[in-house]
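Asker: Compute the structure for the input listed below.
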Amino acid sequence: MSNKQIYFTLITACSAGYIWIFLHASGIISSNDHVTGCIIKSISGVPCPSCGSTRSVISILNGDLIGGLLYNPLGPVLLLIMFVLSVLLLRDGLLSKRTTAEWYRSAEQKIKNKYIAVPLTMAVFFNWMWNIYKGL
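Answerer: Here you go, the predicted model:
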């Protein structure tokens, strides 16, 4: 991917994440509205590995870290990634740097290593099984 594509993708993903969190945190959308961002769950009725992430992030933002972890352990990870990416993207924009694109490429290469990819894949798989067990 070109730098332009990386920045467009990351800015779009972070913006969409912040908008989604805002809509839920402000009560514009609630879990009672039967609105789900998960296509997999909408079609199959089975939760995906990231189901519960919105509730997890909202819980954490409300000061309930344990509740957030119980909804989905990926929530704190997503929140941290969104925050760090936002800071890096803002820094790159203000200072005309390309640090985020370099970091993205480096992370992408590291994740391709089987000693990192396999444990990450297993963690996501076990999280998925836990989501199914919890009936999210």
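
Asker: all contacts plus neighbour counts: C-alpha atoms, from now on.
Answerer: Noted.

Asker: quick one: which helix or strand includes the residue positioned nearest the centre of the chain?
Answerer: Nearest residue to the geometric centre of the chain (Cα atoms, centre = their mean): Leu78, 3.7 Å. Using DSSP states H and E, Leu78 falls within helix 74-95.

Asker: before we move on, what about Val46?
Answerer: Using DSSP H and E, Val46 falls within no helix or strand.

Asker: does it really touch Ile40, like I thought?
Answerer: Yes. If you go by Cα atoms under 8 Å, Val46 and Ile40 touch, sitting 6.9 Å apart.

Asker: These two: who's more crowded?
Answerer: Val46 (17 against 14; other Cα atoms under 10 Å).

Asker: For that one, which residues are in contact?
Answerer: 40, 132 (Cα atoms under 8 Å, 6 or more residues apart in numbering).

Asker: now whatever helix or strand comes next after the helix holding Leu78 against helix 74-95, angle please.
Answerer: Using DSSP H and E, the helix or strand that follows helix 74-95 in sequence is helix 99-111. Comparing the axes of helix 99-111 and helix 74-95 via axes from the mean of the first three to the mean of the last three Cα atoms, to 10 degrees yields an angle of 140 degrees.

Asker: What is helix 99-111 packed up against?
Answerer: Under the contact criterion of 3 or more Cα pairs under 8 Å, 6 or more residues apart in numbering; DSSP states H and E, helix 99-111 touches helix 3-25, helix 74-95.

Asker: now the other sequence, so there's something to compare against:
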Amino acid sequence: MHRFNRRIGLYFRPLAPLETDFEFLFLGVSSGFASSCYLWLTFGLPWPRCWFRCLTGLPCPTCGATRCALALTHGDLLSALRQNPLMFVCYGSTILVNIYAAVVLLFRLPRPRLARVPAEVKRVLAVLVLIGLGANWIYLLAYR
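Answerer: Modelled structure (predicted):
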């Protein structure tokens, strides 16, 4: 076990016996979800409707997620970013985590684990997530 950062307790270590394999779980679930979405649209099934938009006429914070994903699959990064900036970041992060998970699983590398996360870091992350959601929603409302 190798300690990388003393303040937040970041460790690199092999997977312990009976420990949940989060890398395998994330890779499997996200790949399965992406595959099912691809098949859904390939078979020409109806696109999902936003119930919030149907009821209020306003976009929800994730409106444009399907259009963003389609633009990404066509390699149109700018259009994907315009459709929904938050989902663009989420999809990009998912791709990066999937690459990390595949490399860790394929080469059986030690996995990074956090021993403890200070409460102040948790609060800052929660505030940043809320700011991101709010900013994305304001963007969608302004450019709907």
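
Asker: which of the helices and strands packed on helix 99-111 of the first structure is buried the deepest?
Answerer: Neighbour counts (mean count of other Cα atoms under 10 Å) averaged over each of these peak at helix 74-95, with a mean of 16.

Asker: In the second structure, what range does that one match?
Answerer: Counting by TM-score structural alignment, helix 74-95 of the first structure falls onto residues 86-107 of the second structure.

Asker: and Ile131 of the second structure, that's in a strand?
Answerer: No. Read with DSSP: H, G, I helix; E, B strand; the rest coil, Ile131 of the second structure is helix and lies in no strand.

Asker: Counting neighbours, what do you get for it?
Answerer: Ile131 of the second structure, neighbours per other Cα under 10 Å, totals 12.

Asker: gap between the counterpart of it in the first structure and Ala101 of the first structure?
Answerer: Aligned counterpart of Ile131 of the second structure in the first structure: Met122 (TM-score structural alignment). Distance, Met122 of the first structure to Ala101 of the first structure, using Cα to Cα, to the nearest Å: 27 Å.

Asker: What of Gly17 of the first structure?
Answerer: Computed as Cα to Cα, the Gly17 of the first structure to Ala101 of the first structure distance reads 19 Å.

Asker: same thing with Ile116 of the first structure?
Answerer: Ile116 of the first structure is 20 Å from Ala101 of the first structure, by Cα to Cα.

Asker: ok, these two, which is more surrounded?
Answerer: Legend: neighbour count by other Cα under 10 Å for Ile116 of the first structure and Ala101, higher for Ala101 (21 against 11).

Asker: So what's the residue count around Leu109 of the second structure?
Answerer: Leu109 of the second structure: 14 surrounding residues under other Cα under 10 Å.

Asker: Which residues are in contact with Pro73 of the first structure?
Answerer: 53, 56, 127.

Asker: which of these show up in the second structure as well?
Answerer: Of the contacts of Pro73 of the first structure, the ones still in contact in the second structure (both residues aligned by TM-score structural alignment, their matches' Cα atoms under 8 Å) are Asn127.

Asker: who wins for neighbours among the contacts of Pro73 of the first structure?
Answerer: The most crowded member of the contacts of Pro73 of the first structure, judged by other Cα under 10 Å, is Ser56 (27 neighbours).

Asker: Trace that residue over to the second structure, please.
Answerer: In the second structure, Ser56 of the first structure lands on Cys68 (TM-score structural alignment).

Asker: wait, what's in contact with its match?
Answerer: Cys68 of the second structure neighbours (Cα under 8 Å, 6+ apart): 79-84, 87-88.

Asker: so of the residues you listed, which ones are in helices?
Answerer: Counting by DSSP state H, the part of these found in helices is 79-83, 87-88.

Asker: I'd like those written out as JSON lines, with distance to Asn98 of the second structure added.
Answerer: Conversion of these to JSON lines gives the following (distance: Cα to Cα, whole Å):
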{"residue": "Ser79", "distance to Asn98 of the second structure": "23"}
{"residue": "Ala80", "distance to Asn98 of the second structure": "19"}
{"residue": "Leu81", "distance to Asn98 of the second structure": "20"}
{"residue": "Arg82", "distance to Asn98 of the second structure": "24"}
{"residue": "Gln83", "distance to Asn98 of the second structure": "23"}
{"residue": "Met87", "distance to Asn98 of the second structure": "16"}
{"residue": "Phe88", "distance to Asn98 of the second structure": "15"}
